[in-house]
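Undergrad: coordinates only, no sequence provided:
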């Protein structure tokens, strides 16, 4: 993954692994900008040898402040702005003339989401039935039953999902992971820095405000919030840290459900799973973090039943808030949007509805998107580029001086078996059974949740569909899935706002798409996590012990490098948690560069807009990270994201690339300089 963490498809819980406009006016989707895609972004007051990110992107950043409704603003937002306009037109046309089942669903979803009058009048009416179910709980078995049903849409209690077995990729399995927290992750409950402490101190007050919407008076709400925080803190205490979650072997515990009942016996797991609608599955389950479930079981017995009921109501209103009245949605936003991310105001309703629709049935919209905006010529260009990048990694593996021949042969075999998916699926999902119709907005959201739940459940006991996509074509992102040994590259990731694909010179394409996307994703198959999966997608060691030791020693150099980068306040990048993404960034840059050197543009060495092809390559890569982020969101990213902030995804790996030193004449004493002995050398 490169632009964001992928945690699921649509509304289902699935595990996956892993320029532009110069003013406030958004680029015209139907006309080309006359500005050069990279030269127009440069800040000429910055020396590229001191801070390349600020040099390559600083001009654009100065002219494009972050809008009030966003916590960051950059190229991904520019792509999304074009998508918003296109998708709004699709929705409005569907409302005017719903000609088929899909357009009727699109029209119904859009209409219900845009009906603010009804949404505000309904208040908490859409969740009243669930609130009554919680009120009716009088025993632990009833608690578990209701918690399981609510877990599908709220994520309360824990994280249950259906995905490939990491050690047997031909099998779909029921899996459990830690979860159930209202703050972004466990560190928010314990870190002592001023920014995190301020958020933690504000959290009880926010929970109390939300509880008042579901009938608590102020005194009862304050008391209930205190109990909820105490409960969540106990769950957080036994939740693993971000970096610990990146060890696939340590987070894999296949066991019989009877064994899970032994280590977490206060919960009837057979019943919990059944309440999710899962009636047919093997008698085994894969548990990521057993200690979390032992603690959850203890809490079910030791915590007062009323505290659990308060906790379930909090999770219900918290998860539903953005689909309820403006008053509720704005209260939710004040905490999660403003305090945690630095956003000053909500996106307009129409954009929020489109975001929800993208999660609900984005692939249906994607069918319309690719017909108009990603032609067969563009698809072929990037399919060819994948093979060029694959060839360069093959050459680099063959010439590694630190890896044994036996491991090299297995690495080369795995590389040859990586499947590429470019642009859009060959087969589209069928959303016919999704019960989107003329009903409340919240009901349509719930219907989408249930459809995705059923969609995942229906995979159990069937062959793995390795042709499935876990992103929509219009997504500005990409991913590597180790269980399928595949790279998935949606059409949206190749978009440069305001430019048609044929207008982009190879230098930009090889940096922007070849390095930051294709090379990045291929390298994920050989990063600290991906390298533990074999060519068939199974978690299985294929390295010699000596080669593994050498890899870890070289990776440790990168951990140390990124641990030293201060992002905001005193918060530093977590080098271990971000290691996989940092390795993939560096690998992508090296592979893209080697492939670009074989192009006619590189060989002719003719300047465009005053820059050499080599300079434009590094500028093209930097274009992929064009943008800036508010401090609140940066602080959150450092604690919760396995990706380094954008600036360090440019400056960090560039300082390890010898070709960058040659192109820009980087010397000792320059900000981008690292002594040769401390540069990362892996792939």
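TA: Everything's here; your move. Just so it is clear, the structure is predicted and the values come from calculations on it, not from any experiment.
Undergrad: could you use CA atoms for every contact and neighbour count after this?
TA: OK.
Undergrad: name the helices or strands packed onto the helix or strand where residue 455 lies?
TA: According to DSSP states H and E, residue 455 maps onto helix 441-457. Here helix 441-457 touches helix 101-114, helix 140-154, helix 349-373, going by 3 or more C-alpha pairs under 8 Å, 6 or more residues apart in numbering; DSSP states H and E.
Undergrad: would you turn the ones you listed into a markdown table with mean neighbour count and distance to residue 95?
TA: Below are the helices and strands packed on helix 441-457 laid out as a markdown table (neighbours: other C-alpha atoms under 10 Å; distance: least, C-alpha to C-alpha, whole Å):
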| stretch | mean neighbour count | distance to residue 95 |
| --- | --- | --- |
| helix 101-114 | 21 | 5 |
| helix 140-154 | 20 | 27 |
| helix 349-373 | 19 | 14 |
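Undergrad: next up, a structure to set beside the first:
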């Protein structure tokens, strides 16, 4: 039998690769030259309902939904084996059990928070606030300012604490300040009601008066906060301050106590203050705000931060505002799906390690490495041909590109969760302890060498990212499946899908923010004045193109806020198309089901962004998300690609047509 089997394998043909395009969704009544997104995805857009428990639906969400049962099985397996104490399996299993035991949570009500609520109620004097804010920040409560640890933007060999604004219960300052927008004003009124009900559930006798005081306080915070567009400027946000000089930035505030309680003191002698004017305004506002308002505000944010882990009344109240009002979702996700998320937030890599072992074949990583290599080659060739970049800057760009670190699938070194104590009957305690473990993990980086093995996303995340300070592009295992990456499909669709995502992440190194960092991850201007001028002219056109898009009447895309992502989409797809040509090695692309290689590449791009969104979620997205809505990521990007015009014979008079001088071609 063995010999016969060997003989047959010799003659077996290579598997026939599919086109990988979901042609069943094509709406043939729409011409690809008029609305490519609608043409390719029209039947899907018409027939698919957004699930009742989702604010939007599309490729990313669908993959996440398919991954959830796999992760649930992993968690339940860990929970079932009666594992030894203080192992990953015990921590995963008992955390899950503590979340799924709803009867116990009903019985407990708000009592798991009584200790923290009592500490807030016992505050006698505003001088105690800095220590209280530091402690609450550490257990994950949304306070008016907090800090994160990352690499120093101007010295990427050092970790630094970066202080930033916070403390609002709604997604953006516009929700507080745009009284002329009826929809936002309605959300604000419902937010007030949400706070009142939350306080009442927690036993506050003055819930109505306190709720009003809290919303007024947050409105004052919103006034002094920087806008989402202002927050995009890394130079403006880089303000290096010695710990002893914090009083100069924000006078009349006890910074020494805050630094001591956070644990920053003694680990570093300076911090980066991201929004100095905000901190100054905050210190003044804090002084003017009554102690009673402060106590109500802190109690409310504590409860809000832990509502999901309390009894049903709290869970429902939180969902009523953050789900129904803010996102338009009509139904809460089933308990088990939320439970998967809870376990992942606390022990993401411990779960990820098990996920990768079961669901990430080695050959997927190998094929991905080839894709990344071809994209880097395409960038290298492209830089030399750029007409807008000076020769000296091209040299710097090549040096930066050569230093890119790709990470694919999963980390080489897994996070250790042994410091986390997990009890089967103490959900709130488990969440609190896990937040403290992560806060300590971050804090302990100060003064240590940079950990280049660390990942900012778990392997089971459907996403990818570029980190300018590390100059690395990271692709978790879970995004490496259809429609992004299809192991059974011809390469064209993969270059249009994951290839353009790879290109997107690489080009973040050269977008309006990323280009301000050099190959070592330091903020340093390596462009000549003429490069800046030429680049600015191109990006100004891109800002105007996207400003014109209007997903809902009266709500336009913010071309400034979305600029970095739009540059990355534009460049990523352009480079993916070049990389696809490189991969063909001079051979002609196969025609599959009547579609040329180039056509399949652009179809691969447009099917990735297949998505729908509920109206309230769409408003929040336009206000807060640096990414454009899916339909514009698809069409807006394609309109600027010369290859798209050739592949689909787009001509003057077609709705997808832009005159050559109006097309933004960066790479």
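TA: That came in fine, so what should we check first? It should be emphasised that the depicted structure is a prediction, and the values quoted were computed from it without experimental measurement.
Undergrad: what's the TM-score once they're superposed?
TA: Here the TM-score for the pair of chains, by TM-score structural alignment, normalised by the length of structure 2, is 0.94; 648 aligned residues with a C-alpha RMSD of 1.8 Å.
Undergrad: can you lay out the helices and strands packed on helix 441-457 of structure 1 as a markdown table showing distance to residue 407 of structure 1?
TA: Output for these, formatted as a markdown table (distance: least, C-alpha to C-alpha, whole Å):
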| stretch | distance to residue 407 of structure 1 |
| --- | --- |
| helix 101-114 | 49 |
| helix 140-154 | 43 |
| helix 349-373 | 39 |
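Undergrad: quick one: the helices in the stretch 401-550 of structure 2?
TA: With DSSP state H, counting those that start in this stretch, the ranges of helices along the stretch 401-550 of structure 2 come out as 427-443, 491-494, 500-507, 529-547.
Undergrad: residue range for the longest one in structure 1?
TA: With TM-score structural alignment applied, helix 529-547 of structure 2 matches the range 545-563 in structure 1.
Undergrad: average offset between that stretch and structure 2?
TA: In the superposition with structure 2, the average deviation recorded for stretch 545-563 of structure 1 is 1.0 Å (mean C-alpha distance after the TM-score superposition for structure 1).
Undergrad: which residues touch that stretch?
TA: Contacts with stretch 545-563 of structure 1, where a contact means C-alpha atoms under 8 Å, 6 or more residues apart in numbering, come from 402-404, 407, 528, 572-576, 579, 582-583, 652, 678-682.
Undergrad: buried stuff in that stretch?
TA: 547, 548, 551, 554, 555, 557, 558, 559, 561, 562, 563 (16 or more other C-alpha atoms under 10 Å).
Undergrad: what do you get for stretch 379-388 of structure 2?
TA: So, applying 16+ other C-alpha under 10 Å, buried residues of stretch 379-388 of structure 2: 379, 380, 382, 383, 388.
Undergrad: ditto for stretch 427-445 of structure 1
TA: Neighbour-count burial for stretch 427-445 of structure 1 [16+ other C-alpha under 10 Å]: 431, 434, 435, 436, 437, 440, 441, 442, 443, 444, 445.
Undergrad: aligned to the third one, what sits in structure 2?
TA: The alignment partner of residue 435 of structure 1 in structure 2, by TM-score structural alignment, is residue 421.
Undergrad: please apply the same query to residue 253 of structure 1.
TA: Using TM-score structural alignment, residue 253 of structure 1 pairs with residue 239 in structure 2.
Undergrad: and its match, how many neighbours does it have?
TA: 17 (other C-alpha atoms under 10 Å).
Undergrad: all helices for the stretch 101-250 of structure 2, in order.
TA: 102-108, 114-121, 129-138, 174-177, 182-201, 207-224, 246-249.
Undergrad: export those helices to TSV and tack on distance to residue 291 of structure 2?
TA: Putting the helices of the stretch 101-250 of structure 2 into TSV (distance: least, C-alpha to C-alpha, whole Å) gives the following:
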stretch	distance to residue 291 of structure 2
helix 102-108	29
helix 114-121	10
helix 129-138	9
helix 174-177	22
helix 182-201	17
helix 207-224	11
helix 246-249	22
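Undergrad: how about residue 149 of structure 2: what's its closest non-neighbour residue?
TA: residue 161 (4.6 Å; C-alpha to C-alpha, 6 or more residues apart in numbering).
Undergrad: for residue 424 of structure 1, see how far away residue 383 of structure 1 is.
TA: Distance, residue 383 of structure 1 to residue 424 of structure 1, using C-alpha to C-alpha, to the nearest Å: 12 Å.
Undergrad: and these two? which has more neighbours close in?
TA: Neighbour count, other C-alpha under 10 Å: between residue 383 of structure 1 and residue 424, residue 424 has more, with 24 against 17.
Undergrad: how about that one, what's its match in structure 2?
TA: Per TM-score structural alignment, the equivalent position to residue 424 of structure 1 in structure 2 is residue 410.
Undergrad: hang on, that match packs against residue 474?
TA: No: look at residue 410 of structure 2 against residue 474 with C-alpha atoms under 8 Å: they stay out of range, at 9.0 Å.
Undergrad: corresponding residue for residue 483 of structure 1 in structure 2?
TA: Using TM-score structural alignment, residue 483 of structure 1 sits opposite residue 469 in structure 2.
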